[in-house]
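*Asks:* the sequence and its predicted three-dimensional model are supplied below.
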Amino acid sequence: MCTAITLKTSENHHLVGRNFDIHPMNDLSVALVPREFEYVNRVTNEEMKTKYAVLGMGLFYENHILFCDGVNEKGLSCLMLQLSKFSTWSHKIRKDKVNIAPYDVAFWVLSNFSTISELMEGLKQLNIVALPDDQTALSTEIHWLVSDTSGQSIVIERTRDKLTVYNNKVGVLANSPTFDWHLNNLDCYINVKSEQPEETKWGQQMLSPYSNGFGTIGLPGDFSSPSRFVKAAFLRNHVNVGEGDESAISECFHILDNFVVPRGVVETPKRKECHLTKYSACLCLETQLYYYKTSSNQQIQVIDLNKENLDAKGLKLFPYPTRLTVHDQN
C-alpha cells in the first residue's frame, strides 16, 4: 500500500510526494550514494558503478540497499510502489540486456539517468530479472513512478511479460490494478467537483446543500488502492498550492495526510499483521531537497543533497527519527 502524487509550485519547481505503507519493519534510513560508487549487481554478480549521486529512503537487508524512492543530482526522481498480483518478471539472464532485479530498478534509474528522455532509451535495454533462487525478487511486486524537472511523469509496469510505460497525465499513482485500469476508473467520478451544487427541486421539495463539501459527495474514503487513487487524483488536481515552495510543500503533506494508515486499521491476511504508513516524503526535483516525516515523529525533516560531498568514497546514512518530537512554547 502506497500513494504518490506530483505537484508544481508557483516557482515552477516540481514536487513528488509519497506515503510508504507497509507492515511494521525496521532498517529504513535516508541514504546518500555518491558518484562513482561501486556495488554488486545481485543478478549477474558484476561490479557496477553509479554515474550520478542519489539521495533517498533506503531499506537495508543482507548488506544491500534497496531504494524505496529518491532523487538524483540531475533532478530525476523514482518511486517504487506495490503492484500485487499483476507484476511479472523475467527468470533468465539475457547477455544482450542490462539485467536488474526488480528491487534494484529504482536505484538503477536514479544512478544512471538524468531525464525521462534518457531513461526511455535505457529501458529498451532493461531486463528485469527474478532468478529462481532469489526469493526476495520472486516475492517483489512493484511498479515505478518517474518524474523529472521538465514536469513529465511516467509510470513503468511489467505485466504479462511486457514492459509498459504510461505518460502520467493525472499526476498520481497507487497500487493494484494496473495504471490503465485506474485511469478508466476515474470516469466513474466525473460528477465529483470542488464547487457547491446549486439548489434544485424534486417535485415540490426544494433541495439545497446545508454544509460545504456537497460537491465532493461520492469521493471515496477507504484505504483500498482504487479509492486512494481516485481521491489523490481529485485532491492533486484541485489543490491551491499557494505562493512559494514552502506553501506547496505544506500542501503536498496535507494531501498525503489524507491517506495515512493508522496502526491497526488495515490488517494483512497472510501475516496477521497491520499495514501502517511508515513515512511520508516530499522531494523537490530542482533543489534536490528531501523532506520527510515518520510514523513516530511528525516533525518534518529535510536533507539537502547539494550540501553533501557528492564525490565521497562511501554511503552516508541519516538517522531515521523513531521518537515523538514536540516544540515547547512555554
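*Replies:* That came in fine, so what should we check first?
*Asks:* CA only for contacts and neighbour counts going forward, please
*Replies:* Noted.
*Asks:* ok, K316 - contacts?
*Replies:* With contact taken as Cα atoms under 8 Å, 6 or more residues apart in numbering, K316 is in contact with 31-33.
*Asks:* in the stretch 1-150 of the chain, which spans are strands?
*Replies:* 2-8, 14-22, 28-33, 38-40, 47-49, 54-61, 64-72, 77-82, 98-100, 126-128, 142-147 (DSSP state E, counting those that start in this stretch).
*Asks:* packing partners of the first one?
*Replies:* Same thing as strand 2-8. In terms of contacts (3 or more Cα pairs under 8 Å, 6 or more residues apart in numbering; DSSP states H and E), strand 2-8 is packed against strand 14-22, strand 77-82, strand 172-173, helix 225-238, helix 244-257.
*Asks:* isn't Y279 up against Y292?
*Replies:* Yes. Counting by Cα atoms under 8 Å, Y279 touches Y292, with 6.8 Å between them.
*Asks:* looking at the two, which one has more neighbours?
*Replies:* The residue with more neighbours, out of Y279 and Y292, is Y292; 25 against 21, by other Cα atoms under 10 Å.
*Asks:* can you pull the contacts of the closest residue to M57 other than its chain neighbours?
*Replies:* Closest residue to M57 apart from its sequence neighbours, by Cα to Cα, 6 or more residues apart in numbering: V30 at 4.2 Å. By Cα under 8 Å, 6+ apart, the residues touching V30 are 55-58, 317-320.
*Asks:* turn these into a markdown table, columns for distance to E47 and neighbour count.
*Replies:* Formatted as a markdown table, the contacts of V30 follow (distance: Cα to Cα, whole Å; neighbours: other Cα atoms under 10 Å):
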| residue | distance to E47 | neighbour count |
| --- | --- | --- |
| L55 | 21 | 29 |
| G56 | 22 | 30 |
| M57 | 23 | 27 |
| G58 | 20 | 21 |
| L317 | 22 | 16 |
| F318 | 26 | 12 |
| P319 | 28 | 9 |
| Y320 | 29 | 19 |
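*Asks:* want to compare, so here's the second one:
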Amino acid sequence: MDFAFELDGRPVVIPRRQHFDSAADPNGYDTRLAFVGAGRNLGSGYILVDGVNERGFSGAALYFSGEASYADQIKPNHTNLASYEVLNWLLGNADSCADAADLIKKLNVVNVPIKLMGTVVPLHWIVSDRYGDCRVLEIRADGVHYLKDPVGVMTNSPDFEWHLKNLNNYTELQPGPHPDRDYHGYRISSYGPGSGALGMPGDYTSTSRFIRTAFMRQYTTGAQSKDAVNVLSHILNAVEIPKGVKLKENGEADYTQYRGYMDSANLTYYMQPYDNQTISKVTLTDDLMNADQPVEFPLEHEQTYHQLN
C-alpha cells in the first residue's frame, strides 16, 4: 500500500451477515461472508482496502488515476456503490473469482467522494481465489473490464492490458547470465552473475514496478505455508518505496505504508507496517466470523510473527 495520505490501516475482521451504509445508495448493501484485511473505521463503518474472506477469495484495491470512469447516477436493480466500498462488497459476497463475475454484472460504481479525502477515489481491483484464479476489475470509459491475470501481478495506471503488452518490451530478462559475445575476435563477458536482469527498470513508476514484480514472481523460489510470507516479503523488497524518494508535485512523499499478505488456504491475513517491519497475522476463527460486530486488532511492535487474538 503505497500512498502519501496516511490511511492508518490495521487488521480488521468483518463478521458474517453485516449491513453497511453506502455513500452512493441510501439502502446500503449487505454482506454474508466474514473477511479479514487492512481497514479503518471512517465513522460510518469500516472500509477495507485488501483482505481475504472465509471462502479463500482475496482482493485489493489499487489507485487508478486518470483511467477510472464511474457512473453519475444510481441504477435500479443494481448494487450501487462508491469506489472505496467495492472491495468490502466483493469480499463479503464472492466465493471465488468466477462467482465475482456474476456479481459484477449488477454492479454500478457511482462518482461519490470519500469524506476522508474529499474526492472521488479512482480505483481498480485485483482478486484471486484458492483455486489459483486471478483477475483484474477495471471500470473505464468504455465499460466494465473483468480480465484474467496470467502473470498474477497488478499495479496502478495505466490499464492492465497496457501493462501486459509492455511486458513484450522486456523479453531479454532472465535469471541466468547472458552468454559471452564475440566482436570480430574480441570476446566480451559480463562482470559476474546477474547480467540476465540488465535492462530491468529500477524507478518507482507503476509501469516499472509491474515489470520488476512480474520478473521476481516468475523466478523467485517458492515456499509453503508461513515460509511463503517470507518469500513474498523478499519479492516486494524490489518495489518498496522508502519515504522521501518519490515526491509528488506538492512535496508530499508517497511511500509503502504497509505490506499485506493473504493466505487463501489458511484464511489468514498478514500485515507488515513500514515503521518496524513486524509481520503480524490474524486468522479467521469461528468466534471471529460469528461475532456481532467487527473486531479491530492493534499491531504488535516486536520483530516476530504474532497471532493477534
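*Replies:* Noted; the coordinates are in hand. All values derive from a computational prediction rather than experimental measurement.
*Asks:* state the distance from the aligned partner of S280 of structure 2 in structure 1 to E157 of structure 1.
*Replies:* Following TM-score structural alignment, the counterpart assigned to S280 of structure 2 within structure 1 is Q301. Applying Cα to Cα, to the nearest Å, the value for Q301 of structure 1 to E157 of structure 1 is 31 Å.
*Asks:* okay, those two: which has more neighbours?
*Replies:* A direct count of neighbours by other Cα under 10 Å for Q301 of structure 1 and E157 places E157 higher, at 22 against 14.
*Asks:* helix, strand or coil: sort out the more buried one for me.
*Replies:* Per DSSP: H, G, I helix; E, B strand; the rest coil, the local secondary structure of E157 of structure 1 is strand.
*Asks:* the residue nearest to F57 of structure 2 when sequence neighbours are not counted: what's it in contact with?
*Replies:* Distances taken as Cα to Cα, 6+ apart place D129 nearest to F57 of structure 2, at 4.3 Å, with adjacent residues excluded. D129 of structure 2 sits next to 56-58, 96-97, 264 when contact means Cα under 8 Å, 6+ apart.
*Asks:* how about those residues, which pair is most distant?
*Replies:* C97 and S264 (12.5 Å; Cα to Cα).
*Asks:* joint contacts of the two?
*Replies:* Contacts common to C97 of structure 2 and S264, judged by Cα under 8 Å, 6+ apart, are 57, 129.
*Asks:* these two: which is more packed in?
*Replies:* Legend: neighbour count by other Cα under 10 Å for C97 of structure 2 and S264, higher for C97 (25 against 21).
*Asks:* my guess is the more buried one contacts R135. True?
*Replies:* Yes. Shown here, C97 of structure 2 and R135 form a contact pair, counting by Cα under 8 Å, at 7.0 Å.
*Asks:* overlap of the contact sets of those two?
*Replies:* Listed as contacting both C97 of structure 2 and R135 by Cα under 8 Å, 6+ apart are 127-128.
*Asks:* which position in structure 2 pairs with L317 of structure 1?
*Replies:* So, by TM-score structural alignment, L317 of structure 1 is matched to E296.
*Asks:* contact partners for that match?
*Replies:* So E296 of structure 2 contacts 10-13 (Cα under 8 Å, 6+ apart).
*Asks:* now G199 of structure 2
*Replies:* Residues near G199 of structure 2 by Cα under 8 Å, 6+ apart: 170, 173.
*Asks:* quick one: the equivalent of it over in structure 1 from K231 of structure 1, how far?
*Replies:* Alignment note (TM-score structural alignment): G199 of structure 2 maps to G218 of structure 1. According to Cα to Cα, G218 of structure 1 stands 10 Å off from K231 of structure 1.
*Asks:* got it, and L163 of structure 1?
*Replies:* For L163 of structure 1, the distance to K231 of structure 1 - Cα to Cα - is 27 Å.
*Asks:* so for the two, which sits in the more crowded spot?
*Replies:* Each of L163 of structure 1 and K231 has its neighbours counted (other Cα under 10 Å); K231 has more, 22 against 17.
*Asks:* tell me the centre residue of structure 2?
*Replies:* Per Cα atoms, centre = their mean, the C-alpha nearest to the average position across structure 2 is that of A60, at 3.4 Å.
*Asks:* what's the distance between it and V282 of structure 2?
*Replies:* According to Cα to Cα, A60 of structure 2 and V282 of structure 2 sit 17 Å apart.
*Asks:* what about the helices in the stretch 51-200 of structure 2?
*Replies:* Taking DSSP state H, counting those that start in this stretch as the criterion, the stretch 51-200 of structure 2 carries its helices at 86-91, 97-104, 160-166.
*Asks:* out of the ones you listed, nearest to G118 of structure 2?
*Replies:* Using Cα to Cα, the nearest of the helices of the stretch 51-200 of structure 2 to G118 of structure 2 is helix 86-91, at 17.9 Å.
*Asks:* equivalent range in structure 1 for that closest one?
*Replies:* With TM-score structural alignment as the criterion, helix 86-91 of structure 2 aligns to 105-110.
*Asks:* picking up where we left off before, among the strands of the stretch 1-150 of structure 1, which comes closest to G213 of structure 1?
*Replies:* Nearest of the strands of the stretch 1-150 of structure 1 to G213 of structure 1, taken as Cα to Cα: strand 2-8 at 22.2 Å.
*Asks:* in structure 1, which residue range corresponds to stretch 176-186 of structure 2?
*Replies:* With TM-score structural alignment as the criterion, stretch 176-186 of structure 2 aligns to 195-205.
*Asks:* what lies in contact with that stretch?
*Replies:* Everything outside stretch 195-205 of structure 1 that qualifies as a contact, by Cα under 8 Å, 6+ apart, is 206-209, 212-215.
*Asks:* what's the closest of the residues you listed to T268 of structure 1?
*Replies:* Among those, G213 lies closest to T268 of structure 1 (Cα to Cα), at 32.7 Å.
*Asks:* any idea how far that closest one lies from N175 of structure 1?
*Replies:* In terms of Cα to Cα, G213 of structure 1 sits 27 Å off from N175 of structure 1.
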